[in-house]
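J.: okay, sequence plus prediction incoming.
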Amino acid sequence: MIRTKKILHRQCWRNIFLIILVHVVFLCGICLFWWLYPRIYMHIAYMKMDFLMPNSKQIINDFRQTGNTKVKPFNSFVKEDAYKIDPSEHFCDNTACGSLQMLFVVKSHVMNFGHRYAIRKTWGGVKQLRTKIVFIIGYTEFATPFIEEELKQYNDIVQLNIIDTYENLVYKTIYSIFWLLDLNIETEFIHFVDDDRLVNTLNVYNIASTQIAPSDLVMIGHKLNYPRPQRDVTSKVYLSPAEYPFSYLPSHIIGGTVLTNMKTVKMLAIGVSYVKVIPIEDSYFGIVAAAFNIEMRHHSGFLRYEMRANVLPYILSSPGYENIYALIRDWKLIKRRGFTFRPAMYIYNSWSLLFDRYVFSLNR
C-alpha cells in the first residue's frame, strides 16, 4: 500500500514536471516565432526591394564590389534652389573648422527662436570640446526678418526652401547631409538631433570616441527593431500602403538623436539618391542604411522618453524639452553634478555592443 502511494506520488510529480516542460517549450516556441517572423518577413521583403529602390540588386552588388554604380539615381535633388539661407561662406569665420571633435546638426522649427538660443547657451556651447553647431530650419514668410537678424548674430542657420512641416522633416535631413558634404568640413563625429532634446555633450563624445572608428559605417542611437508601419490616418507618422506596402519596417534609429561619422554621412548621401523617399524620416534612413550595409547600433543612453532629472548626468540625450526653461534648468544640474557616465551603464552597453555587432555580422 505504501509502495503504491510512493509510485503514485512519483508519477504525479513526473506529470507535473512534464506539464510545466510542455508549457515552457510552447512559450519558448511562441517567443522564437515572435522574434524570427519579422526578420524572415523583412528578408523576403528585401527580395522585393525594387519597389523602394529600382534595380536594387545591381546597385547593391555594384557598391559591394566596386564602391560605385552606373545605375541612374532614382531621386533628383536640386541643390541650387534648395537653400534660402546658406552660411557656408562665413560658417568657420569665428571658429576653426579644420579639426572639430563634434558637429551638431540640429533640426529646428523655423519659429523656435528660444530653443536655438537655449541650445547655444547650454549643450551646444561647451568649452571643453572643439564643437560647432548648425541649425536646419524650414521656411515661413513672416519669420524672414527675424531669421535674418538671427543669422547676422550667430551665422549658424541653414534655411531650406521648404515649408516647415513634419512631412518635410525627411528633406531637412537629406539636404543637411548634402550641405555637410558641400561644406567639406573636417569633424570626428556628427550628431543629428532635434531641438527639443537635452544632449550631455561630453558623454556623447566619450561614447563616440570609444565606439566609432573613422572607417566604420555606423549609426548609433535608440534602435527600434522591425516596427510596424502606422496605418492610422490620424497619426502624424501615418504611412499609406501605397507609400510602403510591407507589414514591417526595417530596424532603424529614432530620428531625434543619431550619432555617426563623416564616412557614414557620405554613404547616406549616395543612398538617398537611389531609395524612394517616404515621409517618415527615421524609417526612411533605416531603409537606406539597411540597403547600403550601414550598421545601426543601439545604445540605451539615447533616451526615447523623458526620465527623472537625477539620471541626466549619466545619459547621452533626452527628449521632452519643448520648454526652454526646463532645458536651461536641467543643463545647470548636469554641470553642477559634473559630466560623467555611469560605469554600470557603460558595461551594459559594452555587452550590448558586442551582441549587436554579432547580429549585424550574421545579417551582412
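T.: Perfect, I can see it now.

J.: only C-alpha atoms for contact and neighbour calcs from this point on.
T.: Fine.

J.: now the longest helix along the chain, how far from the chain's geometric center?
T.: For the chain, the helix with the greatest residue count under DSSP state H is helix 2-45. Relative to its chain's centre, helix 2-45 lies at 38 Å (Cα atoms, centre = their mean, to the nearest Å).

J.: what's that helix packed up against?
T.: Contacts defined by 3 or more Cα pairs under 8 Å, 6 or more residues apart in numbering; DSSP states H and E place helix 2-45 against no helix or strand at all.

J.: and the helix or strand just after it, what's buried?
T.: Per DSSP states H and E, helix 2-45 leads on to helix 56-66 as the next helix or strand towards the C-terminus. Under the neighbour-count criterion of 16 or more other Cα atoms under 10 Å, helix 56-66 has 56, 59, 60 buried.

J.: host element of residue 106?
T.: Here residue 106 is assigned to strand 100-107, by DSSP H and E.

J.: ok, residues contacting stretch 305-318?
T.: Stretch 305-318 is contacted by residues 197-201, 203-204, 257, 301-304, 319-320, 330, 333-334, 337-342 when judged by Cα atoms under 8 Å, 6 or more residues apart in numbering.

J.: repeat that for 6 Å
T.: Residues from elsewhere that reach stretch 305-318, judged by Cα atoms under 6 Å, 6 or more residues apart in numbering: 197-200, 203-204, 301-303, 319-320, 334, 340-342.

J.: on that earlier part again, relative to residue 239, which of the buried residues of helix 56-66 is nearest.
T.: residue 56 (21.8 Å; Cα to Cα).

J.: pipe the buried residues of helix 56-66 into TSV and attach distance to residue 191 per row.
T.: Converted to TSV, the buried residues of helix 56-66 look like this (distance: Cα to Cα, whole Å):
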residue	distance to residue 191
56	29
59	28
60	27
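
J.: ok, residue 158 touching residue 136?
T.: Yes - using Cα atoms under 6 Å, residue 158 is in contact with residue 136, at 5.0 Å.

J.: comparison target, given below:
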Amino acid sequence: MAIRTQLPLMFLLCCQTCVILFLLWRDMAPNLKQRKRTINDEHTCHYNVTGCGDETVQHQKINRKSKRNSMPQYIDERDLRVILGDKSMCDDVALIHAVFVVHSAVGNYPRREIIRQIFRRDPYYKKYTIRLLFLFGQPHDIKLQDNITQEFRQYGDIIQGVFLDTYHNLTYKAVMGMKWISQNCRNVKYIVKMDDDVIVDLHNFFTHLYNMFRSSDHTIICNAITQPKIFRKGKWGVEKHHLRYYKHYPFSSCSGFAVIMPAAMIPVLYKATLAVPFFWIDDIYLFGMVRRMIPKLELHDSGPMYFDFHGNASLKCIKRAGCKLAFASMSYNKMLYRAWKEKQKHLNN
C-alpha cells in the first residue's frame, strides 16, 4: 500500500524533472549551435583576421531603445573630424623630406616642449625640410581645452580630433593623422609615426634610414614583430571573446613607438582602414590587419640596430661613439633631452 501511495508523487517529480531538462535544453541548444559556428568560422579565417566576423573586435552600440547590440564596427569618418589643425603647414615648400607625427596625450605638454626644443636645436633640422606634428583628442577635463588652444596658437603643430583622448581611441588618433596628411601634405617623402616618449636622432635617421629604401614606396621600416603575443590582461589586454583560442596574432606587425612609412602609401593605408573592422590597438590594426589588405606592402625589420625601446640600454648606446640608434623610447622626460645632448657631444667632436 505504501508503494501505491508514493507512485503519484514519484510521477509528479519525474514530470517536473523532464520539464526542467527540456527548458534547459531549449536555452542551451542555440548557444551550442553558435559555438560550433564560431569554431568553424575561426578555422575558415585563421589567416584572414579582417574577415573573421565575430572574431574581429566588436563594439556595443546602444540603439534608441537603450538595447545593446554587439556588431562589427568600422571607422566612421565623422569621428575623424579635426577641430584644431593648420592646413597650410606643408604649402610653403616643394618637397618635405619627413613629417614626424607624434602621438601625444593631452596632458603631456612637458614632453612636447622637450621634443620641440630638440628639433629646433638639432643642426639636421636646418639641413632638411622637416615638419613636426602632435596628435591627440579632446580632454576629459574641458578646462584643459583652453591650454591646448593656446598651445596651438603658439606653435601651430597640433592636430586635435573630436574623439576623447584615451588608450582605446589610439586607432582613431592614428587614422585621423593619416587622413589629415593625405589631404594636406602630398609633397612629403616619408612619414615617421612615433610616441611622445621617444628620442629621435636626426643624424642617424638621415644617414642610415632615410635613403635605405628610397626607390621603394611599398616598404614600412620598423622594429617588426612576427605574430605578436595577444595579452588578455593589463594595459594592452584584449577581451577573451576577441580572437578566442589564439595566443598570437596570425600576422606580423610593428612595435609602434617608431615607424617609418613612405608618404605615397598614406592615402592607400587610410582608404584601407575604412574597409577593415575596427581594432583599438593601433599598431596591430594599422601595420598588421590593414597592411595585409594592400598588395606588396611589406615590413622591413630594422631593429634593434636602429630602433630600441629599452631606455637605460638605449642611453648607454647613445653615449658611445658610433651608436646607430635612430629611435629610442625613454622612461622619463629628462632622459629625452639628456640622450640628445649626449649624441651632440659625439657629433661636435
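T.: Happy to help now that I have it. All values derive from a computational prediction rather than experimental measurement.

J.: buried members of the contacts of stretch 305-318 of the first structure into PyMOL, please.
T.: To isolate the buried ones among those in PyMOL, judged by 16+ other Cα under 10 Å, type:
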select buried, resi 197+198+199+200+203+204+301+302+303+319+334+340+341
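
J.: and residue 295 of the first structure, what pairs with it in the second structure?
T.: In the second structure, the residue matched to residue 295 of the first structure (TM-score structural alignment) is residue 298.

J.: how is residue 83 of the second structure assigned, secondary-structure-wise?
T.: Assigned with DSSP: H, G, I helix; E, B strand; the rest coil, residue 83 of the second structure falls in the strand class.

J.: could you do the one 4 residues further on as well?
T.: When the structure is split into helix, strand and coil by three-state DSSP, residue 87 of the second structure lands in coil.

J.: burial count for it?
T.: 14 (other Cα atoms under 10 Å).

J.: ok, the one 4 residues further on next?
T.: Neighbouring residues of residue 91 of the second structure were enumerated by other Cα under 10 Å; the total is 13.

J.: pretty sure it sits in a helix.
T.: No - per three-state DSSP, residue 91 of the second structure lies outside any helix segment and is coil.

J.: on that earlier part again, just give me the neighbour total for the match of residue 295 of the first structure.
T.: Residue 298 of the second structure is flanked by 16 other residues according to other Cα under 10 Å.

J.: surely it and residue 219 touch.
T.: Yes - proximity of residue 298 of the second structure to residue 219 meets the contact threshold set by Cα under 6 Å, at 5.0 Å.

J.: so where is the helix or strand harbouring residue 269 of the second structure in the first structure?
T.: Using DSSP H and E, residue 269 of the second structure maps to helix 266-273. Here helix 266-273 of the second structure aligns to the first structure at residues 265-272, judged by TM-score structural alignment.

J.: what about the matching stretch, distance to the chain center?
T.: Offset of stretch 265-272 of the first structure from its chain centre (Cα atoms, centre = their mean): 14 Å.

J.: stretch 349-358 of the first structure too?
T.: 17 Å.

J.: equivalent range in the second structure for that stretch?
T.: Taking TM-score structural alignment, stretch 349-358 of the first structure hits no residues over in the second structure.

J.: burial check on residue 69 of the second structure, number of neighbours?
T.: As a burial measure, residue 69 of the second structure scores 12 neighbours (other Cα under 10 Å).

J.: can you mark which positions in stretch 130-147 of the first structure are buried?
T.: 130, 131, 132, 133, 134, 135, 136, 137, 138, 139, 140, 147.

J.: my guess is the fifth one contacts residue 103. True?
T.: No - between residue 134 of the first structure and residue 103 there is no contact, the gap being 7.8 Å when judged by Cα under 6 Å.

J.: and the helix holding residue 269 of the second structure, what other elements does it pack with?
T.: Packed against helix 266-273 of the second structure by the contact rule (3 or more Cα pairs under 6 Å, 6 or more residues apart in numbering; DSSP states H and E) you find helix 170-184.

J.: so what's the residue count around the nearest residue to residue 203 of the second structure once chain neighbours are set aside?
T.: Nearest residue to residue 203 of the second structure, sequence neighbours excluded (Cα to Cα, 6 or more residues apart in numbering): residue 124, at 6.5 Å. When neighbours are defined as other Cα under 10 Å, residue 124 of the second structure has 16 of them.

J.: also residue 274 of the second structure?
T.: Residues near residue 274 of the second structure, counting by other Cα under 10 Å, number 15.
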